[in-house]
Structures are given as structure tokens and as C-alpha cells.
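Asks: got a sequence here, can you build the structure:
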Amino acid sequence: MSRPASPLTETPAAAAFSRQSAHFDSTYGSNDIIAYKRARVRAATVRWLRPGSRILELNAGTGEDALYLAGQGHRVHATDLSTGMLEALGRKVRAAGAGDSVTWEQCSFEALDGLQHRGPFDHLFSNFGGLNCTGDLPSVLRQASVLLRPGGTATLVIIPPFCLWETLLLFKGEFRTALRRFFSHGGRTATIDGLPFTCWYYSPRAVRRMVAEEFDVLDLEGLCTLVPPSYRERFPQRWPRLYRILQRLEDRFKSSRPWRGIGDYFIITLRKKS
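Replies: The predicted model follows:
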């Protein structure tokens, strides 16, 4: 484990997630849709990992994915700018006795070059839209690329500017939710636990352009395209049969057009060029 000599200044997004860290696991741990999302992301990740990979995780949150990947025999260096999230992660790693496999460090997206002494890594991992908290994703990806060995891979889960499910909420009169991603080129205000911060949305096409010089795209999947977004957490209990049908359909068409680009998220897997 390593920590900075003194805590870094949190961005508004990091401060919001620090506040949320106190109840994050209890709030979302029983959400069936989040469980489905995690299973999908993990399957898309481990598919490309070599045994005993060294993984750099960005926006690690409370450490759920870091501990899972460590349990698969990998070593994870988990980073986040949120003090609260890292404190929760540290408690979970110590309770699991996983300190030999999971290390953690407070780090900003804008300071990834400070991790060069820890590289090179075999894989870069970022889940559930953490990268949407930066308005300069090309710079973040360039810095991250330097930390990967040639041929190393990356799994990034990013929120796109269009979500089919959210757009359909127009018909329910939920206009604020349905339109919140539209006209978002300069970023849109999001709120967690009463704290506002700016969120930027990136399409698969835009991310492909950002990484074209340094990465090849190995795979692209839509996530929560037919399955509803996880904030519709009661959907699986209210309509269990329909929910199972939507799961099967999404699993079948996740990599097909147009589904791979119109979900609540997309999963893009990259390989660094030699």
C-alpha cells in the first residue's frame, strides 16, 4: 500500500463520491441490475487477462472489482481521488487479507504520470463511468498508455451521450432524466448525495478516435441497452420474466449494431500497439 504524504485536494466529483462511500455498498450491494452489470464487465475483462497480470485500476471505488480480480490470481494497484472511497477500499482489503494482491493510492486523472515508477502494467481497468468525470479524456488515455507495456490491454466502461432506455422515459414524462445527456459537449451537471459535479459523455466513435494512434480496439459491447439502467432497481422484482428475457436478448446482441452504442454504458477493450 502507498499513500501521499498528505491527502490530495478532491475535485467536486471526488468529494461527491467520498460522501457516497459511507453507504455505497449497502445501497447498491443488493441491486440485481448492478450485479448483472458487474458480471458482464468482469467477463469482458478476464477474457483478455494473462495469468498473474499486473492491473492498474482507475476510479477503484470501494474495491469490489479489485478484490474480485485479486481473487482470480492477479495483482491490482487501485487508484481513486476520493478519500472516502479509498478508506472503504482499504478496510475491505485488510478484512479480506488481500494486502499482498491489492495495493492502493490516491491519484488524480491529471497526474497518472506520477505512477510511472509502479509500471509497466499488463492491463488498465476502469469501471462504471469513472472516466466520465474528466473533460479531457484524450489526455488521460495518453498518460495511461505510457503505463501499459506494449501489447498490454485495457477495459474501459464509459457512459455514452445517448441511452435508449433514458430516451424512452420521455413517454413517461421523466423529461429531466430522458434529456440529461443531450447537448452535453461542455459537460452536464450531475448530483450525488446532494453534491453537484460535472459529467462528460463520450461515444464509442469518439473514444475510437482518441486511441487510434496508440491502441487497437479488440471488442465493444453495449451495457444496459435492453436491460434497464440500474436506477430502475425494482424492475427485476416487478417484472421478473420480462427481465430474464431482456437479459438473454442483451447477452445475444451486446456486440451488434446498434445495441453496442446505445446503452447506459459501453465496454470497450483495447490493446496497446507494439
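Asks: can we go C-alpha only for contacts and neighbour counts from here?
Replies: OK.
Asks: mind listing what the nearest residue to G73 once chain neighbours are set aside touches?
Replies: Once flanking residues are discounted, G73 sits nearest to G52: 5.6 Å by Cα to Cα, 6 or more residues apart in numbering. The neighbours of G52, taking Cα atoms under 8 Å, 6 or more residues apart in numbering as the test, are 73-75.
Asks: ditto for N59
Replies: So N59 contacts 78-81, 126-127, 130-131 (Cα under 8 Å, 6+ apart).
Asks: V157 looks like it's in a helix, true?
Replies: No. Secondary structure of V157 (DSSP: H, G, I helix; E, B strand; the rest coil): strand, not part of a helix.
Asks: and it, how many neighbours does it have?
Replies: Burial measure for V157: 23 neighbouring residues, criterion other Cα atoms under 10 Å.
Asks: check whether it really touches G263, as I assumed.
Replies: No. V157 is beyond contact range of G263, at 11.2 Å (criterion: Cα atoms under 8 Å).
Asks: now do the strands in this structure.
Replies: Using DSSP state E, the strands of the chain run over residues 54-58, 75-80, 102-106, 121-126, 148-158, 188-192, 195-199, 215-223, 265-272.
Asks: now do the closest residue to G130 other than its chain neighbours against S82, distance only.
Replies: Counting by Cα to Cα, 6+ apart, the nearest residue to G130 once its immediate chain neighbours are dropped is N59, at 5.6 Å. N59 is 8 Å from S82, where distance means Cα to Cα, to the nearest Å.
Asks: alongside the first, I'd like the structure of this one:
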Amino acid sequence: MNAASDARFWDRTSRRYAKSAIGDPAGYERTLERTRALLRPDSRVLELGCGTGTTALRLAADAGSYLATDISAGMIAIANEKLAASPVPALAFRIATAEALAQEAARFDIVMGFNYLHLVRDLPGTLRSIHGLLAAQGLFISKTPCVGDMNPLIRLLLPAMRAIGAAPYASAFREAELKQHMEAAGFEILAVEDHATKGTENRPCIVARKR
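Replies: Here you go, the predicted structure:
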């Protein structure tokens, strides 16, 4: 299993994913509101793991430029279909990873990763790439499940589900571990917030600044 197999998983499930409902709509709206408050009309924004573009289409009008990326060509194809139906001048979608983008010259004022970090295979390396993608004092906004703090049955089921192709790769770090990795990558954590309005998942919204 590798990044290419991850991309194939999301390609296979992209149409079904696009039809799925948001699990906690009120919590999602709270995260959008919190994020929007950090955007400026001239902000250069990068979203990693954008999926089918739902969040990008909601936020891009509040930024100067907004590049939304995903590892899956299937997800990006659906995102571009949505964009064609409801154009947002500041928004562009692209197949890319944080590691690939870090090799380019572009730098961003804000990088976002929603439901993203638990899906990457090299968390410390990805966080270092994100740090490198940010301009001085840039912000990283993350909201992702901390599987290690959730029901132990989930941690037991994930490997079996991956083995039969029913789940993607997902790591099982705890919130404390995630914060440690972020600080080790060169971030100052400014805020850790719980936006959930239902359920018991630990999915902290973290705002961090590049040191």
C-alpha cells in the first residue's frame, strides 16, 4: 500500500463520496465561520485534501486566491464540475500533494487541511512540507479525527477494512501526539477548539502559526 493505492481508493469512491451527507452540519458550519474570520481579501490560500471541493466553493470568495488540491483525480474532476456550474473567480482545483507543492516556488498565507492529516502516510514529513509552503507568519488550519482518542474498536477495524479495500489508509494518532508533531515541524499552536455539536469523535480544529 502506498500513495498511489490511496489515490485509487479515493478515485473509486469519489462519486459515492460526493453524494454523502456531512455528518455534523452545525459543527461544519462552525468550522467554516472560524476559518472565514481568518481570511483576508488578499489572502493566498491553499487547501490540501479538498475532496470534491465543498469547502473550497464555500470559502474561496473570501480570499484573494484559493488553490484547492487533492491526491485523487476523481475527486478533482467532480470539484471542477461543481466549479463550472458555480464559478468562483479566485478558485482553482489541482491534483497535487503537499510534498509536491513544496518543491515549487509558490507560498501561501494560509494552508488548510480538513479531514486530511489522519490520511497522510508520513505525518511529520507532511507537516514539514506544509511549514515550507507557508509565507512568514502564515497560518495552518487543521481539523482532523484523532483516531487514537476514539473508540478502540475503530482502531481494530481499520486494518481489516483496509485489507479488503473498504477503507483508506488512516493513522491513529492522539490529539496530544498531533500537537507535538506540529510543534516539532515549526508551528506555534494558537488555538485548539472543539466544533462538534453531536457525536463523540475527537476532531479538534487547530489554528497554528509558522514560527
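Asks: quick one: TM-score?
Replies: Taking TM-score structural alignment, normalised by the length of the second structure as the basis, the two superposed chains have a TM-score of 0.86; 207 aligned residues with a Cα RMSD of 2.5 Å.
Asks: one step back: tell me which of the strands of the first structure lies nearest to R241 of the first structure.
Replies: strand 215-223 (19.5 Å; Cα to Cα).
Asks: that closest one vs the second structure, average distance?
Replies: Here the mean offset of strand 215-223 of the first structure against the second structure after fitting is 1.5 Å, by mean Cα distance after the TM-score superposition for the first structure.
Asks: can you spell out which helices and strands pack onto that strand?
Replies: When contacts are defined as 3 or more Cα pairs under 8 Å, 6 or more residues apart in numbering; DSSP states H and E, strand 215-223 of the first structure sits against strand 265-272.
Asks: contact partners of the strand it packs on?
Replies: Contacts of strand 265-272 of the first structure (Cα under 8 Å, 6+ apart): 41, 44-45, 128-129, 145, 148-160, 163, 204, 214-224, 260.
Asks: and V120 of the second structure, what's its match in the first structure?
Replies: Per TM-score structural alignment, the equivalent position to V120 of the second structure in the first structure is T134.
Asks: how about E177 of the second structure?
Replies: Checking TM-score structural alignment: E177 of the second structure goes with A206.
Asks: for A60 of the second structure, same thing?
Replies: So A60 of the second structure corresponds to A70, using TM-score structural alignment.
Asks: show me the contacts for its match.
Replies: 76, 98, 101-102.
Asks: swap the cut-off to 7 Å and go again
Replies: Taking Cα atoms under 7 Å, 6 or more residues apart in numbering, we find A70 of the first structure in contact with 76, 101-102.
Asks: could you tell me which of the residues you listed remain contacts in the second structure?
Replies: Compared against the second structure with both residues aligned by TM-score structural alignment, their matches' Cα atoms under 7 Å, the contacts of A70 of the first structure retain 76, 101-102.
Asks: which one of those sits closest to R91 of the first structure?
Replies: Distances from R91 of the first structure to those, taken by Cα to Cα, are shortest for V102, at 11.8 Å.
Asks: verify the stated contact: that closest one with V76.
Replies: Yes. Counting by Cα atoms under 7 Å, V76 is a contact partner of V102 of the first structure at 4.9 Å.
Asks: centre-most residue in the second structure?
Replies: G113 (2.4 Å; Cα atoms, centre = their mean).
Asks: so how far is T31 of the second structure from that one?
Replies: Counting by Cα to Cα, the gap from G113 of the second structure to T31 of the second structure is 12 Å.
Asks: residue ranges of the helices in the second structure, please?
Replies: 3-19, 25-36, 54-59, 73-85, 98-101, 123-133, 152-163, 175-184 (DSSP state H).
Asks: okay, these in TSV with distance to F108 of the second structure next?
Replies: TSV is the format used below for the helices of the second structure (distance: least, Cα to Cα, whole Å):
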stretch	distance to F108 of the second structure
helix 3-19	24
helix 25-36	15
helix 54-59	15
helix 73-85	20
helix 98-101	11
helix 123-133	6
helix 152-163	34
helix 175-184	18
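Asks: among these, show me which one is buried the most.
Replies: helix 123-133 (a mean of 21; mean count of other Cα atoms under 10 Å).
Asks: and S108 of the first structure, how many neighbours?
Replies: 22.
Asks: from T9 of the first structure, how far out is it?
Replies: In terms of Cα to Cα, S108 of the first structure sits 9 Å off from T9 of the first structure.
Asks: I78 of the second structure versus the nearest residue to M182 of the second structure once chain neighbours are set aside, what's the distance?
Replies: Using Cα to Cα, 6+ apart and skipping residues adjacent in sequence, the residue nearest M182 of the second structure is L127, 6.5 Å away. Distance, L127 of the second structure to I78 of the second structure, using Cα to Cα: 27 Å.
Asks: repeat for G186 of the second structure
Replies: Counting by Cα to Cα - G186 of the second structure and I78 of the second structure are separated by 34 Å.
Asks: cool, P89 of the second structure as well?
Replies: 18 Å.
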